[in-house]
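*Asks:* Structure here, sequence nowhere to be found:
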């Protein structure tokens, strides 16, 4: 069977070859319905752009870098997979790189773009500051993920963490919780993401006339189920009382559930628990975990679209796009 061509995609989708090219390259002004029809035709035919020809014509590599702290963090594993899929649909090859939150590693990711090794970078920085990101070479194609501050000229995709944390905390309050803990306060200082989530938690308590008890700020050293288990178990051993827990992420919530089960604390009867990220495991825990679900597929599509537009010449001001999230109620809060 011959390799599918651009003309085959155009015929199946009922559009012009120029429209297919625009969709593949992330350019042009096709409607969302047209883009969806073209992508469906690409998937059905298994079409892949001729990368060699494009490199000769444009001087581009057809490769982008996706840089996260570690794919051992389940959220980053899931979002990296979705970014890879979105990149392929746009005719790009994604190289997944881990920085381990190290400043030198993060600077090296940016240097790859400046040396022309990749066409652009989708990046969730941990150690870099806005000043590190603003002084890039002209035409630098960069999209930031996450909640850290971004320079005005850099594209940025995020969710509204404070609003989502208020929603999760209010959900517990509406189910009768009056002594709500927050699991995930970093002992070495709050990250931007945690800071926003903790602020939303405190705002919801204040709005309900509840006091934020410092003893219910459960500290962690890192993000893992084991650390969530340790923090909750330690709090119980120290006599800290709570009837609800807002967890910074689903991994910590997994450990929290384990600690509560181990101490024969009924969930949600005695303690209701919410997580964050809607990881695949969340719906398969016992009880299934109520969680904040960021629209991860939309985050990936938006980031790749913005990057592709930069790669193909967009030189306007930075675009800061907020992607929706939603509270997904499950049995861990079903009172």
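*Replies:* Structure received. Keep in mind it's a predicted model, so treat the numbers as computed, not measured. Numbering: from 1, shown residues only.

*Asks:* all contacts plus neighbour counts: C-alpha atoms, from now on.
*Replies:* Fine.

*Asks:* Helix, strand, or coil at residue 275?
*Replies:* Classification of residue 275 by DSSP: H, G, I helix; E, B strand; the rest coil places it in strand.

*Asks:* second one coming, line it up with the first:
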């Protein structure tokens, strides 16, 4: 059986260096890392995960469960989590839940049975009162809008604050008839309701009466649904000089839909989104948007997993990500 010592001899480094490379720890140069991994491949060395788990009580893997990995926001989040986890010596296993409650519960169960060291779960469908959500010492960090009280560590998006700032920005640009294109789940606590509340709060604070006729839903919050909502907005005959979109993906669809009807952005209507996905800066016009600190969220989630591993009895904590407005051509 090939041992770690054999790999160390073959690559000309210490056994500790081999361990650092295999476990993804920082502090090893790229040149040395490549040399060690080449020695691993040549020797056929395999980590005895079961033995390591028995010795340390850890697998070196944390789970990340998100609704959809092919959405720009979740893809970006996953990349940041992987980057931050690597700095703490963890690998990341990713699972899609489809934002369905039973799959989110399954993700928790799988993280137990597969002996992950912890789980970061973007919780959308599950009810915080679900009895299957047993809190305890196992590190679970919840992402998203649900309120889990003091049961779990929680990293939240600045949904209300960010959308309030986005709406206020349009008002500062002179907009007075501001529509919102959002999802169709306006009940309960979710990203749609929280961002809608931020929109309403900005209007009220600035002395503008919310008009239900300026609410347009985009089912599925996709490019197609954003485009369809923009068609309905223009066809309604409502006077509109600004649009707040629930996400940048929806905003992209809105921009296309307005163009279909001959409405120019920003000359006729100003448009702002939320998420600051990478495509936003390259649209024509480039999209103004709310930019939550995605890297901060990933770092905080991994930090909370690590903290609970070190102190399982510590009280659960809640954190809200900082944000900034990215002002681009669509609102100028």
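*Replies:* Done, it's in. Computed from a predicted structure; not experimentally measured.

*Asks:* Check the secondary structure at the aligned residue in the first structure for residue 142 of the second structure for me.
*Replies:* Correspondence of residue 142 of the second structure to the first structure, assessed by TM-score structural alignment: residue 144. With three-state DSSP as the basis, residue 144 of the first structure sits in strand.

*Asks:* list the contacts for residue 144 of the first structure?
*Replies:* Contact partners of residue 144 of the first structure, counting by CA atoms under 8 Å, 6 or more residues apart in numbering, are 122-125, 150, 154-157, 303.

*Asks:* what separates the aligned residue in the first structure for residue 270 of the second structure from residue 13 of the first structure, distance-wise?
*Replies:* In the first structure, the residue matched to residue 270 of the second structure (TM-score structural alignment) is residue 272. Between residue 272 of the first structure and residue 13 of the first structure the distance, using CA to CA, to the nearest Å, works out to 49 Å.

*Asks:* Now residue 150 of the first structure. Nearest residue, chain neighbours left out?
*Replies:* With CA to CA, 6 or more residues apart in numbering as the criterion, residue 150 of the first structure has its nearest non-adjacent residue at 5.6 Å, and that residue is residue 130.

*Asks:* close enough to count as contact, that neighbour and residue 149?
*Replies:* Yes: look at residue 130 of the first structure against residue 149 with CA atoms under 8 Å: they come within range, at 6.5 Å.

*Asks:* which of these two has more neighbours?
*Replies:* Remark: of residue 130 of the first structure and residue 149, residue 130 carries more neighbours, 14 against 11, as counted by other CA atoms under 10 Å.

*Asks:* and the counterpart of residue 319 of the first structure in the second structure, how far is that from residue 218 of the second structure?
*Replies:* Mapped onto the second structure by TM-score structural alignment, residue 319 of the first structure lines up with residue 317. Using CA to CA, residue 317 of the second structure is found at 33 Å from residue 218 of the second structure.

*Asks:* what about those two, which has more around it?
*Replies:* Neighbour count, other CA under 10 Å: between residue 317 of the second structure and residue 218, residue 218 has more, with 24 against 14.

*Asks:* Would you mind measuring from the more buried one to residue 278 of the second structure?
*Replies:* 21 Å.

*Asks:* Next: residue 228 of the second structure.
*Replies:* 23 Å.
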